[in-house]
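Q: The following block contains a protein sequence and its predicted model.
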Amino acid sequence: MADGTETTYAELRTYTESAAGGLYHLGVQPGDVVALHCPNSLGFIVAAHAVWRLGAVLSPVSLLATEDSIAAQLEDSGASMLLTVAALGETSANAAKKVGVEQVIFLDANNGLQQWFAERRTAPKVKINSASHLAALPYSSGTTALPKGVQLTHENLAMNVMQAKSMGLVKRDDVIFGVLPFFHIYGLTALVNLALATGATLVTMPRFEIDSFLGAHQRFNVTFSFIAPPIAVVLAKHPAVDNYDLSSLRALFSGAASLNADLAAAVEDRLGVHMQQGYGMTETSPMTHINIKPEYDRGAIGEAVPNTSHKLMDPETLEEIDLPDGEKLSEVGELWIQGPQVMRGYLNRPEETAATLTEDGWLRTGDLAVQNAQGHVFIVDRLKELIKYKGYQVPPAELEAALLTHQNVADSAAIGVQREGEEIPKGFVVLQPGVEATEEEKNAIMAHVADRVAPYKKIRELEFLEQIPKSATGKILRRELKIRETER
């Protein structure tokens, strides 16, 4: 832990067995859904693996969730128990009471983890079918629709760890830093399960704060960090970075959202480390592609992990797009994925499952991409978030990347807004400290973008914000920006 406390793998195994015994004594059976609302901590890891040890289903709850959204998840998932911590307050406990979940355990209370560790109860051996038995029921982020329960089996999770491990993403002697939320599938698989399966050292902290993040890297000689693009922006631009020794870092790995090549290069130039990235979804456990080879283009999500196939499909004709020749890039298409890490489907949502999973097992990601002759994939944007300006398609991510290249821009977002019966591209920026939000500054930033994109992609409006709305893993919540527009 970033606070200096240590746990060995032998202790972790003992803690997990004791916690599983405690949960079994409370009536948890194979197939029961147990919700977990807990910050990054030893307690989260122990509780999650204790649930799996019993053959029960883990449904992690976002730390950003409101009481109503937690209640909706508990009810939709059919959770019979909620594990939480008193440090988070009564929000999740109130949600549980609202929907009739009677068993609420505070892991940091006297009758929580410490009691289970002291009692050292045993749990029975459990036999399950790893290919069909659910292990996790995370809820998709809801950036384009209401959150849905994603059914992931033990085989889904185990195979995804093996896929990443076989590619050498992390090494046994790595000191890995874990600030991305464990409740998200990225953190759950990459930070928790991959680190444990590799036998690496995991240093974790509950939330991102720039000086704590950098200080922990220096103090613990961190060699490898999983981050999201917003942290990459901070590492590329924040002056505090120069105050810390990060020489132990061998690489950074960005996930949860697409990382622009220019931003990746800026981080590499400043820190002198290899900036890697990957791609995945909650529906794919999550990893499907990894770009960890220095010779690969920094803007690519890389190659498919073992036993995984992809193809690009024309969204309208559903015809496959061929690989290009030479140095060219392919036409834009929707990325489809097939592999052992693909979900079983959405819980109690047969129509949405059918719209996402084809009969022959391909997952339609909803992401638009291009690929080169080697099959390396570059994400262009979300299919449903494209801006349509005078019939032309404008990817918001391209505008956001162009905005970030301006020296006075600390963060950015872009959406389409309706003006006089047509959709136009609108940008939102957070300015660097000390920069005044003037009309002159606005015009300068818009001109900067216009010099870097096709004429039809130019930003037609720009607004200054204090903060860009994002999910816990760094995805821009463009839907919230669109709601702001409609409410004006």
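A: All right, it came through fine. In this text, all values refer to a predicted model and were calculated from it rather than measured experimentally.

Q: can we go C-alpha only for contacts and neighbour counts from here?
A: OK.

Q: Buried residues in stretch 480-488, which are they?
A: Residues of stretch 480-488 classed as buried by neighbour count (16 or more other C-alpha atoms under 10 Å): Leu481.

Q: ok now it, how far from the chain's centre?
A: Computed by C-alpha atoms, centre = their mean, to the nearest Å, the chain-centroid distance of stretch 480-488 equals 24 Å.

Q: same question, stretch 263-272
A: Stretch 263-272 sits 21 Å away from the centroid of its parent chain (C-alpha atoms, centre = their mean).

Q: got the buried residues for that stretch?
A: Leu263, Ala264, Ala265, Ala266, Val267, Glu268, Leu271.

Q: Closest one to Ala135 out of those, please.
A: Ala264 (34.3 Å; C-alpha to C-alpha).

Q: Which strand or helix spans the nearest residue to that closest one once chain neighbours are set aside?
A: Nearest residue to Ala264, sequence neighbours excluded (C-alpha to C-alpha, 6 or more residues apart in numbering): Met275, at 5.8 Å. When elements are assigned from DSSP states H and E, Met275 belongs to strand 274-280.

Q: Pull the residues that contact whichever helix or strand comes after that strand.
A: Next in sequence after strand 274-280, counting helices and strands by DSSP H and E, comes strand 287-291. Strand 287-291 is touched from outside by 160, 164, 186, 276-281, 298, 300-305, 308, 337, 341, with contacts defined as C-alpha atoms under 8 Å, 6 or more residues apart in numbering.

Q: then this one, side by side with the first:
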Amino acid sequence: MPVPADRPHLTHWPKRLPPDLVLPETSLWFNLEASAQRYPDRAAYLFFGHPLTFRELHRQAEALAGWLQAQGVGKGDRVALFLQNCPQFIVAFYAVVRANAVVVPVNPMNRVDEFGHYITDPDTKVVITSADLAAIVAEADARLPEAQRLRATVVTRYGDYLGDEAAADPALAPPPSIDAWLRASPALPAGCTPLAEALAAGLAPSPHTAGPDDMALLPYTSGTTGLPKGCIHTHRTLMANVVGGSLWGFASAETVSLGVVPFFHITGMLYGVLSPVWSGATVVILPRWDRDLAGRLISHHRVSHWTCIPTMIIDLFASPNYRSFDLSSLRYLSGGGAAMPQAVAERLQTEFGLTFAEGYGLTETAAPSHANPPERAKLQCLGMPIFGVDARVVDPVTFEELPVGEVGEIVTNGPMVFKGYWKHPGATEAAFIELPAVPGQKFFRTGDLGRMDDEGYFFITDRLKRMINASGYKVWPSEVELLMYRHPAVAEACIIGTQDAYRGETVKAVIVLRQEARGQTTEQDILDWAREHMAAYKAPKIVEFVEALPKSGTGKVMWRLLQDKERERRESAGR
């Protein structure tokens, strides 16, 4: 059969894979039920040597689901998970979907000023969090009107899943600083319910009724204006990449993966929470990045699969101990969020025989819509459209499809594309377009500028949307600006990106101070305040004071002008 002209990648499609998938007509919960029956005593997760089997994961998720329903959590209600990577995150996720409810994953780096949005916007009923973050939840909740407050907060200590004694094998022991954090037991705010108490209640949940087209996940992402918006994902949209991602990456019940990409992030969610439970794989959990610990865990557990961001590979290579790590078990190395430098990719191939298969996706596409087949990967390339995906490059103004090699906006249609933005019908409508060549099909506007080569592989060239990419973390300037305006000394603020040798990009704040603060407030004062009031990856690393911000005739801040000047300044400095 001839390959369609608009799908040239099919000429190079891996022969081991079908171009389209037949998806299960079941919920994500059924994946755990099946694996708990098939592999009851296999470790689903390993936490510093301590296993959580599929049987025990299933039992705890059922118990917590019963408790959640007893608190009034009903079908379609939202439950927020505010945790670092840990076994409790997995228990909580599957408990929520077992209760027919919706998971709202929240970045644990958020501060009080930010967290309230994740209660009010999704109408969250319950938050499941850790002891070190419980005070943030309590304070954010207390600031809200009584009608908007949480029904319950469930709290866990990370150390509860470590046992009473340190790991017998030194290779599995976290560094003292991480161990102290994991075992910390701060006083809990009044009214919190310990996770152990909720599990011990022994409450059985009502029947599971969620179907493939019910909402399962509401992860938040930001646009160019306003606060973060929830992306509506159903069991079906997630299942597309659960099944597809497993097939693409050779995953099976024999797979052992390293779960270090944050579970709250759509990539970590897919490869650390969803796909492994589908395939019956084992995930070695690393709650915080530590290059030497990662190397030891890969060596000890014979990790076969690692999804990461390139800065992790760079950092691992920078360790003076990296030659002592045995990486010979790795057979599938993938990731995205930032381009893999050519020198690092070549070193991976030369020293370890490993190909880094880059991929591309967004929260709106439940992680990948494009990926490089490991048997035919291209460097610094988004890859080809995966199962059932139709991706095009169009003129961002006229939406006319552009020929091979020309740069335009990447638009995507596929089974993993989200259903719209929560409570934002206008933004949802603006996010989708119809192309004359494909009537009746809606394509999602990624906001990324790129091109397609003659083999159907896609390459990114720039961003149409205003976004800063700091080591794979997406920073939305408008959100940071809204937070910066809370500083009593700030009259105006504009956030732009600037180059950073390690992170690729970092955050710079261009600030006009209030008149009374001039001469009294320093750049360091602003930096210190930002670190206290927002997630570390969002907080500006550079501050520049100016007399005024450039504005258009309508009074809008001309952020693009500032961004261009910053780029020119950096390029001049680099000459």
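A: Cool, the structure landed. Remember, it's a predicted structure, so these values are computed and weren't measured experimentally.

Q: Now the TM-score, please.
A: Here the superposed chains carry a TM-score of 0.76, computed using TM-score structural alignment, normalised by the length of structure 1; 409 aligned residues with a C-alpha RMSD of 3.2 Å.

Q: okay, and the strand holding Met275 of structure 1 goes to which residues in structure 2?
A: The aligned range for strand 274-280 of structure 1 in structure 2 is 355-361, by TM-score structural alignment.

Q: Next: stretch 40-54 of structure 1.
A: Under TM-score structural alignment, the match for stretch 40-54 of structure 1 is residues 85-99.

Q: Only the buried residues of the matching stretch, if you could.
A: For stretch 85-99 of structure 2, the neighbour count (16+ other C-alpha under 10 Å) marks 85-99 as buried.

Q: Can you state the mean residue-to-residue distance of the strand holding Met275 of structure 1 versus structure 2?
A: Mean deviation of strand 274-280 of structure 1 relative to structure 2 after superposition (mean C-alpha distance after the TM-score superposition for structure 1): 1.3 Å.

Q: Counting by contacts, list what that strand packs against.
A: Using 3 or more C-alpha pairs under 8 Å, 6 or more residues apart in numbering; DSSP states H and E as the contact test, the elements touching strand 274-280 of structure 1 are strand 251-254, helix 261-271, strand 287-291.

Q: what's the closest of those to Ala447 of structure 1?
A: Among these, helix 261-271 comes nearest to Ala447 of structure 1, with 18.8 Å by C-alpha to C-alpha.

Q: ok, average deviation of the closest one from structure 2?
A: Looks like 3.3 Å for helix 261-271 of structure 1 (mean C-alpha distance after the TM-score superposition for structure 1).

Q: what sits up against that helix?
A: 232-233, 235-236, 246, 273-276, 297-300, 401, 405.

Q: try it again with 10 Å
A: Here helix 261-271 of structure 1 makes contact (C-alpha atoms under 10 Å, 6 or more residues apart in numbering) with 229, 232-237, 241-242, 245-247, 249-252, 254, 272-277, 297-300, 401-402, 404-405.

Q: Endpoints of stretch 233-246 of structure 1, how far apart?
A: 16 Å (C-alpha to C-alpha, to the nearest Å).

Q: buried stuff in that stretch?
A: Buried residues in stretch 233-246 of structure 1, defined by neighbour count with 16+ other C-alpha under 10 Å: Val233, Val234, Leu235, Ala236, Lys237, Val241, Leu246.

Q: Out of those residues, the closest to Glu11 of structure 1 would be?
A: Leu246 (29.8 Å).

Q: After alignment, which residue of structure 2 pairs with the closest one?
A: Using TM-score structural alignment, Leu246 of structure 1 sits opposite Leu327 in structure 2.

Q: What of Phe182 of structure 1?
A: Per TM-score structural alignment, the equivalent position to Phe182 of structure 1 in structure 2 is Phe263.

Q: cool, Val101 of structure 1 as well?
A: Under the alignment (TM-score structural alignment), Val101 of structure 1 pairs with Leu150 of structure 2.

Q: Please report the distance of whatever residue of structure 2 lines up with Thr122 of structure 1 from Gly76 of structure 2.
A: Under the alignment by TM-score structural alignment, Thr122 of structure 1 pairs with Ala204 in structure 2. For Ala204 of structure 2, the distance to Gly76 of structure 2 (C-alpha to C-alpha) stands at 19 Å.

Q: And the two? Which one has more around it.
A: Between Ala204 of structure 2 and Gly76, Gly76 has the larger neighbour count (other C-alpha atoms under 10 Å), namely 18 against 14.

Q: that's a strand at the more buried one, yeah?
A: No: using DSSP: H, G, I helix; E, B strand; the rest coil, the assignment for Gly76 of structure 2 is coil, not a strand.

Q: What does it correspond to in structure 1?
A: So, by TM-score structural alignment, Gly76 of structure 2 is matched to Gly31.

Q: isn't its match right up against Val57?
A: Yes: contact criterion C-alpha atoms under 10 Å: Gly31 of structure 1 and Val57 qualify, at 5.9 Å.

Q: intersection of neighbour lists for the two?
A: With C-alpha under 10 Å, 6+ apart, Gly31 of structure 1 and Val57 have common neighbours Val51, His133, Leu134, Ala135.

Q: hang on, the first one is in a helix, isn't it?
A: The reference is to Val51 of structure 1. Yes: under three-state DSSP, Val51 of structure 1 sits within a helix.

Q: any idea how far it is from Val28 of structure 1?
A: 8 Å.

Q: Buried residues, the longest helix belonging to structure 1. List them.
A: Longest helix of structure 1, by residue count under DSSP state H: helix 9-25. Within helix 9-25 of structure 1, the residues that count as buried by 16+ other C-alpha under 10 Å are Tyr15, Thr16, Glu17, Ser18, Ala19, Ala20, Gly21, Gly22, Leu23, Tyr24.

Q: could you dump these to JSON lines with distance to Ala413 of structure 1?
A: Shown next, in JSON lines, are the buried residues of helix 9-25 of structure 1 (distance: C-alpha to C-alpha, whole Å):
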{"residue": "Tyr15", "distance to Ala413 of structure 1": "44"}
{"residue": "Thr16", "distance to Ala413 of structure 1": "42"}
{"residue": "Glu17", "distance to Ala413 of structure 1": "46"}
{"residue": "Ser18", "distance to Ala413 of structure 1": "46"}
{"residue": "Ala19", "distance to Ala413 of structure 1": "43"}
{"residue": "Ala20", "distance to Ala413 of structure 1": "44"}
{"residue": "Gly21", "distance to Ala413 of structure 1": "48"}
{"residue": "Gly22", "distance to Ala413 of structure 1": "46"}
{"residue": "Leu23", "distance to Ala413 of structure 1": "44"}
{"residue": "Tyr24", "distance to Ala413 of structure 1": "47"}
